[in-house]
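Colleague: Sequence first, predicted model second:
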Amino acid sequence: MSAPQQPHSPADVSTTADLVAALARGDGTVRIVCHDGSRFVPLAHQPRNGSDPKPWAEYDGDTGVVVRRHASTDVIQIPVTEIAEIVDDQRVDRSVLNRLRAAGIACTPVHDHGTYAHITFQDGGYVNWSGTTRHGIDVSNQHPIADHGSLGCDYHTENASALPEDPDAEFATGDYETDSAALVAYLTALADRHGRTT
């Protein structure tokens, strides 16, 4: 793969607005990344306010926490044909799976190479959870955190009295750190109530 080049003059630098517009079209033409010296890391556009000088968030793929932020002049546009080379450790499921495992909750990626995940509890109930991209592509845990739109899950059991108040929970602020933390807390509470399995 030939490395994409940073623009060499201010006139060549795409503005944040240009990059956001390209993503919002959903036409699959560019992905916004930074380069950490060994790989390209997908970035999420999540400004903290309208005049944020660094609106691009880079996430830790293991924890879901923002590790640093970037200005539009720090970032690179690359064609989507190179997606497969940059997303493996930035998938939406990685940090969720790691946190559930740390809490002693067994979670198995299933269906079509792991596009959603499955948890079974001791009382026989189970949950499926998955992510949705900012473009509305559903039932996929394989897209990068940068494309996060929401996380959701549905709880199933033959015992109606065991159903939680909201068996079909959705966490859809669009901020991955917030949504992934809420999903982990929800699933952990279910595991506390219905029993962990290994």
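Modeller: Okay, I see it. Keep in mind that this is a model prediction, so the values were computed, not measured. Numbering: from 1, shown residues only.
Colleague: only C-alpha atoms for contact and neighbour calcs from this point on.
Modeller: Will do.
Colleague: List the buried residues of stretch 143-160.
Modeller: For stretch 143-160, burial by neighbour count (16 or more other Cα atoms under 10 Å) applies to 143-153, 155-156.
Colleague: Comparison target, given below:
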Amino acid sequence: MSTSPNDATAALLAARTSGLRVITSDGRGIPVAHEPRDAADREPWAEYNARTGTVIRRHSSASCTTVQTTARWMQWSVSRSVSARLTRAGVHCAYEGRADGTRATTTFVDGSSLTWTGAGIRADVQGDDFTIHHSISEHRILRVQCTDDDGDITEQQTFATGNYADDSAALVACVTAYADRHGRTPRAEEPLPPIVLEGDPVSATLLKARSQEKGAVRIVTNDDRMLPVAYEPRTSDDPTPWAEYDPADGTVVGRRRSLECATLDVERGTVTEGWTVARSIYARLEEAGIEFAFGNDSGGTYIRVALADGSELTWNGVTVHGNDVSVLHTIGEHRSFVLDFTGRDGREVNHQFATGSYAADSSALVAWVVAYADHYGRAPRPLH
């Protein structure tokens, strides 16, 4: 007697309950979710496109089998599937919880935050009920929790229709709507590991001269242009560790060997204006429609950006010479940026950008200023 479709489905579900995973039997071994469209559905097993969270094929129970494995099938995990869509929507999340993560979080421009997590059809292999790394095929619920800048829960939603396509779409829509209201934050840049060049005595001599003179000597291209260059080796044996920048967009336009660089004696206080970090950032803020003003205080120089709601931003930089706070040093002498936000309600936020790359730090600084301006409003050009 042949096995009926219902009997085959029951056998697969029983095997799944015992810890096995249901996959396609066509040699691809793709995990499938039991999502029958009605009681008589002859193809109750759904195969998903993980990136879009949509069903691309349906399978009968006869075309599925089981496998016993501890593999995570990360490309079909709930975390990978949802994160791909949130990233496309400009929402960047970080994993939290265990080393591999049981939830994902993101903080918004206004200080509020959001956490999302999920639960599978059974506790995962480490015994946790909540996880975001189980397979789409083992999805049971997704949950979102929102908190304000004081950490108080303001909203919580659970999506548990029994259909991953519907639940994940609802989760992405919820998170995206929250980001629209509270302000997307740019992706965080990770600091680069410190790199020491091996077998490059010329670069060592250039760096020693720059360090000893503390601003009186600048490293420039060894040609008629004498353009400032930044020491940004990519590896310990990088043959061209000196980066030449386009100051208008903060991108590297060329790389130089140490023998293509030289020291330039500069009277303290004078600058190569076109390649200052101020001019480089100015160009991109102007393009984004953001007005700014130059300021001084006892600690050095800074740039102020007033926002439409009465809050403000200030930013400045630190040079490779240590405690020199400035916005008028050259790109080649950049070490880090600091951005401070002061809300009209007194809320203060500090951001630091110190990856070791001017391209990464300056783009992150601009992205954060634009994010604040998008959320709190651009102030008109001040009248003089």
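Modeller: Done, it's in. Here the structure is a predicted model, which is why all the values come from computation and not from measurement.
Colleague: Kindly tell me how buried Ala84 of the second structure is, as a neighbour count.
Modeller: Neighbourhood size, Ala84 of the second structure [other Cα atoms under 10 Å]: 17.
Colleague: between the buried residues of stretch 143-160 of the first structure, which is nearest Pro55 of the first structure?
Modeller: Ala146 (12.2 Å; Cα to Cα).
Colleague: which position in the second structure aligns with the closest one?
Modeller: When the second structure is aligned by TM-score structural alignment, the residue opposite Ala146 of the first structure is Ser137.
Colleague: Please apply the same query to Ile105 of the first structure.
Modeller: When the second structure is aligned by TM-score structural alignment, Ile105 of the first structure is paired with Val91.
Colleague: ok, that match - contacts?
Modeller: Counting by Cα atoms under 8 Å, 6 or more residues apart in numbering, Val91 of the second structure makes contact with 106, 176, 179, 184-186.
Colleague: How about Ser326 of the second structure?
Modeller: 300-302, 316-319.
Colleague: Helices of the stretch 1-150 of the second structure, residue ranges please.
Modeller: 5-17, 78-88 (DSSP state H, counting those that start in this stretch).
Colleague: If you could redo that for the stretch 251-384 of the second structure, that was the one I meant.
Modeller: For the stretch 251-384 of the second structure, the helices defined by DSSP H, counting those that start in this stretch cover 277-287, 358-376.
Colleague: which one of those is the most hemmed in?
Modeller: helix 358-376 (a mean of 20; mean count of other Cα atoms under 10 Å).
Colleague: So which bit of the first structure is it matched to?
Modeller: Residue span in the first structure matched to helix 358-376 of the second structure, by TM-score structural alignment: none.
Colleague: Can you spell out which helices and strands pack onto that helix?
Modeller: Packing partners of helix 358-376 of the second structure (3 or more Cα pairs under 8 Å, 6 or more residues apart in numbering; DSSP states H and E): helix 277-287, strand 334-342, strand 348-353.
Colleague: With respect to Pro31 of the second structure, which of these lies nearest?
Modeller: Taking Cα to Cα, strand 348-353 is the member of these nearest to Pro31 of the second structure, at 41.4 Å.
Colleague: Give me the buried positions along that closest one.
Modeller: Buried residues in strand 348-353 of the second structure (16+ other Cα under 10 Å): Phe353.
Colleague: With stretch 108-120 of the first structure instead?
Modeller: For stretch 108-120 of the first structure, the neighbour count (16+ other Cα under 10 Å) marks 109, 114-120 as buried.
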